[in-house]
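Asker: show me how the following folds:
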Amino acid sequence: MRCLLLIPVAWVLTGCSVDFQGWGGMKQQPKALPYRESAFFADERAMRQPPVGTVPRDRRGKDRFLLTGKDAPDGGYVDSIPLTVTRELVESGGRSFDIYCATCHGVLGDGVSQVAKNMGLREPPSLVDMPPYPDGYYYDVITQGFGLMPAYAEKLTPEQRWAVVAYVRALQESQRARLEDVPPEARPQLEKGGPP
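Answerer: Model prediction:
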């Protein structure tokens, strides 16, 4: 008797295409593929624009400066990082920089790397010698890409991109620093050649 009860259960679980009150058509559902025609809509397009005011889930509750690096009224770049800059933020930016940026821009951000030497079209610029661009500019370049540099929006979250900007700023300061800029208690270590 138990075997007879298990047969219908096994039959349903195998995915048989018998129509149980409309369930059988699940294998044969119509769908719209991107960039294809669709007779369902009046304009015969399958792809639809999101409704006005739609906010992607990953952007809910986040500041537009954090997401774009731009000032909304005039479209200019924001001057400062919209996160609290801490040692942890800069160090995490350094890890991301080492993975994604240092191969072309060099470990010191000076544009000296083996990849840069082998680039035929144009070597990547030195980030240390860049003009004084606002922080939002660096964020936008990381997000959108620039020239031969690809966009990293899919690889780095907005917070990680801002962390890379913080690390680039730290690189710029470290390469331009003089011994007089170092706190007096850290100078003996530098003069010995060790880490501060």
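
Asker: rest of the way, CA atoms for contacts and neighbours
Answerer: Noted.

Asker: for the longest helix anywhere in the chain, buried residues please.
Answerer: Scanning the chain for the helix with the most residues, using DSSP state H, yields helix 158-176. Counting neighbours by 16 or more other Cα atoms under 10 Å, one finds that the buried residues in helix 158-176 are 158-172.

Asker: tell me where the chain has strands.
Answerer: Using DSSP state E, the strands of the chain do not appear at all; there are none.

Asker: ok, the buried residues of helix 158-176 vs residue 82, which is closest?
Answerer: residue 162 (8.0 Å; Cα to Cα).

Asker: make sure that closest one is actually in contact with residue 139.
Answerer: Yes. Judged on Cα atoms under 8 Å, residue 162 makes contact with residue 139 at a distance of 6.4 Å.

Asker: list the buried residues of stretch 7-26.
Answerer: Under 16+ other Cα under 10 Å, stretch 7-26 has no buried positions.

Asker: so how far is residue 18 from residue 31?
Answerer: Residue 31 sits 21 Å away from residue 18, going by Cα to Cα, to the nearest Å.

Asker: what's the longest helix of the chain in contact with?
Answerer: For helix 158-176, the external contacting residues (Cα atoms under 8 Å, 6 or more residues apart in numbering) are 66-67, 81, 83, 85, 89-94, 96-97, 108-109, 127-129, 135, 138-139, 142-143.

Asker: the same query, at a cut-off of 7 Å, please.
Answerer: Helix 158-176 is contacted from outside by 66-67, 81, 89-90, 92-94, 96-97, 108-109, 128, 135, 138-139, 142, using Cα atoms under 7 Å, 6 or more residues apart in numbering.

Asker: can you check stretch 44-52 too?
Answerer: 32, 33, 34, 35, 36, 37, 38.

Asker: here is the second sequence; please produce its structure so I can put it next to the first one:
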Amino acid sequence: MRRALGGLLLAGVLGGCSVDFQGWAGMKDQPKGLPFRENAFFADGRTMREPPPDTVPRSRRGVSRRFLTGREAPDAGYVEELPLALTRELVEGGQGSYDIYCAACHGVLGDGVSPVARNMGLREPPSLVDLPEYEDGYVYAVISEGYGLMPGYAEKLTPTQRWAVVAYMRALRESQRARLEDVPAEARARLLQEGVP
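Answerer: Predicted structure coming up:
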């Protein structure tokens, strides 16, 4: 029992040391490229490498390029409409993501009115309600890649979440432009009872 305990203790102590075992250096001491460090091996001197063009992560195999980029092809323009089925759940999910990532600058109503927008010195965020009618793929690409002072959100939102934000932005835009005549008759009666002009 003592011998096993002593062996276990010795293994634990030696495991924390940097030991040269049969010519092998410990992993801590081995030569390797560290992120953001120079590397004379590559012509540009960088350790961190760009993936080869058209590389697709394993997690995205089988998913179309137009779904991931919002573009029909590299030089063929943007996707006209959502590549997902437009459902209530999709729009509500888009609202949740919009409220977290977009509303701080673009406003809850998408009108560009928010405390953050009022305090931006260089340029206030635009009203999403007043923007021209862009293709859904273009809006998706802006959410993914950013535009002007706006950062891209591809690292924070999955492709499905970004498309959901596009769907919610369309619904938000329509809701801000809607007239009472556009509402179905049964809902119009309810709105009139509630005093909506």
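
Asker: mean shift between the longest helix of the first structure and the second structure?
Answerer: Taking mean Cα distance after the TM-score superposition for the first structure, the mean distance separating helix 158-176 of the first structure from the aligned residues in the second structure is 0.6 Å.

Asker: so how far is that helix from its chain's centroid?
Answerer: Distance of helix 158-176 of the first structure from its chain centroid, counting by Cα atoms, centre = their mean, to the nearest Å, is 15 Å.

Asker: what number of residues lie near residue 125 of the first structure?
Answerer: 16 (other Cα atoms under 10 Å).

Asker: now it: closest residue in space that isn't a chain neighbour?
Answerer: Excluding the flanking residues, the one nearest residue 125 of the first structure by Cα to Cα, 6 or more residues apart in numbering is residue 111, at 5.4 Å.

Asker: hmm, the one you found is touching residue 128, no?
Answerer: No. Residue 111 of the first structure is beyond contact range of residue 128, at 8.5 Å (criterion: Cα atoms under 7 Å).

Asker: more neighbours: these two, which one.
Answerer: Between residue 111 of the first structure and residue 128, counting by other Cα under 10 Å, residue 111 is the more crowded of the two (23 against 20).

Asker: how about the contacts made by that one?
Answerer: Residue 111 of the first structure makes contacts with 104, 105, 124, 125, 126, 127, as judged by Cα under 7 Å, 6+ apart.

Asker: do that again at 10 Å, thanks
Answerer: If a contact means Cα atoms under 10 Å, 6 or more residues apart in numbering, then residue 111 of the first structure has 101-105, 117, 123-129 as its contacts.

Asker: filter these down to just the ones in helices.
Answerer: Using DSSP H, those in helices are 102, 103, 104, 105, 117.

Asker: now those as CSV including distance to residue 27 of the first structure and neighbour count?
Answerer: What follows is those, written out as CSV (distance: Cα to Cα, whole Å; neighbours: other Cα atoms under 10 Å):
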residue, distance to residue 27 of the first structure, neighbour count
102, 49, 21
103, 47, 17
104, 49, 24
105, 51, 24
117, 54, 13
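
Asker: save those as TSV, and put in distance to residue 56 of the first structure too.
Answerer: Converted to TSV, those look like this (distance: Cα to Cα, whole Å):
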residue	distance to residue 56 of the first structure
102	31
103	32
104	32
105	32
117	40
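
Asker: what's the farthest-apart pair in those residues?
Answerer: 102 and 117 (13.0 Å).

Asker: ok so, going back, can you list residues touching both of residue 162 and residue 139 of the first structure?
Answerer: In terms of Cα under 10 Å, 6+ apart, residue 162 of the first structure and residue 139 are both contacted by the residues 66, 67, 69, 81.

Asker: quick one, which of the residues you listed are buried?
Answerer: 66, 67, 69, 81.

Asker: from those, which land in helices?
Answerer: 66, 67.

Asker: of all the buried ones among the shared contacts of residue 162 and residue 139 of the first structure, which two lie farthest apart?
Answerer: Going by Cα to Cα, the pair spanning those furthest: 67 and 81, at 11.2 Å.

Asker: so what sits against both of these two?
Answerer: Looking at what touches both residue 67 of the first structure and residue 81 (by Cα under 10 Å, 6+ apart), the common residues are 139, 159, 162.

Asker: what's around the aligned partner of the first one in the second structure, how many residues?
Answerer: Using TM-score structural alignment, the partner of residue 139 of the first structure in the second structure is residue 140. Close neighbours of residue 140 of the second structure, defined as other Cα under 10 Å, add up to 27.

Asker: the second structure: helices as residue ranges?
Answerer: Per DSSP H, the second structure has helices spanning 2-15, 65-69, 88-101, 103-106, 115-118, 136-145, 159-177, 185-193. These are given in chain order.
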